[in-house]
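Student: What follows is a predicted protein model with its sequence.
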Amino acid sequence: MPKYKPADYEVLRRRCVELDQAGWKQGPIAQALGLTQGWVSQTLKKYRQQGPLALQWRKPPGAPTRLTPDQLCQLVEELNKGAEHQGFAGAVWTRPRINEVILAS
């Protein structure tokens, strides 16, 4: 089975639906696109349930923030003061430095 980039799957989902609407069966669609029949089945199921929006590529959401909106605002205020104001040598913010500011708040 070929390897695709995540964004390529939107094109594959759209092609999958086109072939289905042209009367192709799931097995031949999967074979033609180099995907599994299960993937084709799930794509068509989502399309029937959600319509064209189900075909769009979406960036994975990632982990939810652990800071409250107020804490995020406070963090931005502290970062805007500058790294040197927080006691660091140099004006560059790094992830470890930002983590220290978060833990100190």
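Tutor: Happy to help now that I have it.
Student: going forward, measure contacts between C-alpha atoms and count neighbours the same way
Tutor: Fine.
Student: ok, W24 to A32 distance?
Tutor: Distance, W24 to A32, using Cα to Cα, to the nearest Å: 10 Å.
Student: now K46: how far from Q37?
Tutor: 14 Å.
Student: got another, please set it beside the one above:
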Amino acid sequence: MMRPVGSPEELERKRQRAITLIEQGITQAEIARVLGVEPRSVRRWKHAWTEGGREALGATRATGRPPRLSARDRQKLEKQLLKGAVSAGFPTDLWTCPRVADYIERTFGVQYHVDHVCRLLHGMHWSPQKPVRKAVERDEEAIQQWVKQDWPALKKKRTG
């Protein structure tokens, strides 16, 4: 069955108009002709109206398939992402989509394709980041000392 043409609000107005015409005593076949719909649609609307009143004819959004990870599970996932990959049992602290998929399957028992994990993370407002590459031999203390002592002296020489 194809979806009728029109916004949900326009379709609701059409259903409400059909009920108004039914209340005025007009036949269902005539209502279908006037509104440009199938008679079975008018019968379905009348049945919904008798069962649930005019509220049953209201516009509803198509919700789609429910997510496999609940909102609570997504919050738990986000907390783990913030803690880092090492705390989840991975050798480095870099989160990749395959690692996130593996973590989701181990923790929540839900299997996601790697491509969908990327969409899931994007929906959680996470974006891909390039890891900062640093030399293994890097000495942070020596760098800080150089920035505080040597760099200002070099800056002064250059300016003047």
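Tutor: Arrived safely. What you are looking at is a predicted structure, and each value in this text was computed from that prediction instead of being measured.
Student: Quick check: buried residues in whatever helix or strand L120 of structure 2 lives in?
Tutor: L120 of structure 2 belongs to helix 114-123 when elements are defined using DSSP states H and E. Neighbour-count burial for helix 114-123 of structure 2 flags V114, V117, C118, L120, L121 (criterion: 16 or more other Cα atoms under 10 Å).
Student: nearest to G58 of structure 2, of those residues?
Tutor: Among these, L120 lies closest to G58 of structure 2 (Cα to Cα), at 31.3 Å.
Student: Counterpart of P61 of structure 1 over in structure 2?
Tutor: Using TM-score structural alignment, the partner of P61 of structure 1 in structure 2 is T63.
Student: Report the aligned residue range of structure 2 for stretch 17-31 of structure 1.
Tutor: The aligned range for stretch 17-31 of structure 1 is 19-33, by TM-score structural alignment.
Student: In the matching stretch, which residues are buried?
Tutor: I19, L21, I22, Q28, I31, A32.
Student: Save the residues you listed as JSON lines, and put in distance to K156 of structure 2 too.
Tutor: Compiled in JSON lines, the buried residues of stretch 19-33 of structure 2 are given as follows (distance: Cα to Cα, whole Å):
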{"residue": "I19", "distance to K156 of structure 2": "86"}
{"residue": "L21", "distance to K156 of structure 2": "89"}
{"residue": "I22", "distance to K156 of structure 2": "90"}
{"residue": "Q28", "distance to K156 of structure 2": "92"}
{"residue": "I31", "distance to K156 of structure 2": "89"}
{"residue": "A32", "distance to K156 of structure 2": "88"}
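Student: would you turn these into a markdown table with secondary structure and distance to C97 of structure 2?
Tutor: A markdown table is the format used below for these (DSSP: H, G, I helix; E, B strand; the rest coil; distance: Cα to Cα, whole Å):
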| residue | secondary structure | distance to C97 of structure 2 |
| --- | --- | --- |
| I19 | helix | 52 |
| L21 | helix | 56 |
| I22 | helix | 56 |
| Q28 | helix | 56 |
| I31 | helix | 55 |
| A32 | helix | 53 |
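Student: Lovely, talk soon.
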